[in-house]
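[1] What follows is a protein structure lacking sequence information:
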């Protein structure tokens, strides 16, 4: 396990949106093989680490985006440039856009499910694909990264629950209204969003699940998801699973 513990130097840590922060880290990124993988951040005076998805990476380091929701992420938000951050790395199986032959693909993200889609969009573009990106937020104050996706050349669409920006409603509403339900898709966000996307889509997809994790490497079975082949651990076999293998519970 020791070789999977890495020390990173914080380059920047700034407020992107309401309680949402972007942290740029300098250090080893060679373990990242697919967009959608994650790391576990060590929190002072806490037993459990905090799983955070990778937003972007290059040969010098990586970028993560997180929302302050409790003690651990509050501590992260107070970190200053130059400080060190200890992380358990090499976690999770990411998105595999090469699994789809289609050139046009759909990327759907909600809230803090948006960050891993940025690295995915860059990967799709490198593979010659044309990403259509739907970003969903609760309200205008929560919005981030629209311009970043647009600057890549993505076709970006927006929804907010309260209608303060973009389509009033949910990402699944945009899929239906824009006639995007036949595109192979990649989605990351809260469980109700993933289920709604799955319901309206007529195409295969890949779903990245947001779950609380105990160990982060599959030992505790605390983040299992039911699939057609039995329980799968979100931290180990996931966080990305095929939309065709997930068994959804009844509402």
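    In hand now; what should we look at? These figures come from a predicted structure and were not determined experimentally. Numbering: from 1, shown residues only.
[2] Please count neighbours and contacts with C-alpha atoms only from this point.
    OK.
[3] For the longest strand anywhere in the chain, buried residues please.
    In terms of residue count, the longest strand belonging to the chain (DSSP state E) is strand 5-17. Across strand 5-17, burial judged by 16 or more other Cα atoms under 10 Å covers 5, 6, 7, 8, 9, 10, 11, 12, 13, 14, 16.
[4] is it true that the second one touches residue 86?
    Right, the one you point to is residue 6. Yes. The pair formed by residue 6 and residue 86 meets the contact definition of Cα atoms under 8 Å, at 5.8 Å.
[5] Name the nearest residue to residue 40, sequence neighbours excluded.
    residue 51 (4.3 Å; Cα to Cα, 6 or more residues apart in numbering).
[6] Which strands or helices does the helix or strand harbouring that neighbour pack on?
    Assessed by DSSP states H and E, residue 51 sits inside strand 50-58. Here strand 50-58 touches strand 38-41, strand 61-67, helix 115-126, going by 3 or more Cα pairs under 8 Å, 6 or more residues apart in numbering; DSSP states H and E.
[7] for comparison:
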């Protein structure tokens, strides 16, 4: 099973440590913060598979963090579970209407939160929960780090693998070169945009025909079997 990334936004340190411990033990990579502004920055940097977000945090509120995450293209579809001491029905409805996928009232069991996280991930991002991605005959086993197309194994370099994974997680969506740099390359500010073109060409060669990577003039690239 591939490592899933959790962004935990909770300013109660003992609770954050307890929740982080349970997720870490379950194989998640956990990034913690108790500050709303920092949470928005971290969401861009680590691209979490799930956000667990407390309603009452330092800086901007959890409900506002949720709202802003939903407005951003890169985080619009990231599953969010809200934590709060508020148990009133109106508050639960407000949280869900703002964009949260699930809601837990304190105090809660960390084991139940883990179960809810797995359930949300299966519902919202089933491919990641299953540890595999597939599209148009391409199959990527995230645990074994193997790729096949029409049942034939493919040999990909590390960068081409990461690039293909990003495309497979977002089929049909157009990404600019800058967006691909930020998503696939570490220290992307040190790399030229034309590097993306080089690795897209290598990925196309490795995938073979038919070519399902669409070049969108003046925009970027998309994994699109229909073009």
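    Arrived safely. None of the values given here were measured: they were computed from a predicted structure.
[8] Kindly provide the TM-score of these chains.
    With the length set by TM-score structural alignment, normalised by the length of structure 2, the two chains reach a TM-score of 0.32; 101 aligned residues with a Cα RMSD of 4.1 Å.
[9] Now do the longest strand of structure 1: which elements does it pack against?
    Applying 3+ Cα pairs under 8 Å, 6+ apart, we find strand 5-17 of structure 1 packed against strand 20-26, strand 84-91.
[10] Let me know which of the ones you listed is the nearest to residue 108 of structure 1.
    Residue 108 of structure 1 lies closest to strand 20-26 among these, at 18.6 Å (Cα to Cα).
[11] relative to strand 50-58, how tilted is the closest one?
    If you take axes from the mean of the first three to the mean of the last three Cα atoms, to 10 degrees, strand 20-26 of structure 1 sits at 60 degrees to strand 50-58.
[12] Name the surrounding residues that touch strand 20-26 of structure 1.
    With contact meaning Cα atoms under 8 Å, 6 or more residues apart in numbering, strand 20-26 of structure 1 is reached by 8-16, 60-68, 77, 142.
[13] still on that earlier bit, the buried residues of strand 5-17 of structure 1 into JSON lines, with extra columns for distance to residue 108 of structure 1?
    Formatted as JSON lines, the buried residues of strand 5-17 of structure 1 follow (distance: Cα to Cα, whole Å):
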{"residue": "5", "distance to residue 108 of structure 1": "31"}
{"residue": "6", "distance to residue 108 of structure 1": "31"}
{"residue": "7", "distance to residue 108 of structure 1": "32"}
{"residue": "8", "distance to residue 108 of structure 1": "30"}
{"residue": "9", "distance to residue 108 of structure 1": "31"}
{"residue": "10", "distance to residue 108 of structure 1": "29"}
{"residue": "11", "distance to residue 108 of structure 1": "29"}
{"residue": "12", "distance to residue 108 of structure 1": "27"}
{"residue": "13", "distance to residue 108 of structure 1": "25"}
{"residue": "14", "distance to residue 108 of structure 1": "24"}
{"residue": "16", "distance to residue 108 of structure 1": "20"}
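[14] Closest to residue 147 of structure 1 out of those residues?
    residue 16 (12.3 Å).
[15] What's the separation between the closest one and residue 71 of structure 1?
    Between residue 16 of structure 1 and residue 71 of structure 1 the distance is 19 Å, computed by Cα to Cα, to the nearest Å.
[16] What is the subsequent helix or strand relative to the helix or strand harbouring residue 196 of structure 1?
    Taking DSSP H and E as the criterion, residue 196 of structure 1 maps to helix 191-200. Tracing the chain C-terminally past helix 191-200 of structure 1 and defining elements by DSSP H and E, one meets strand 205-209 next.
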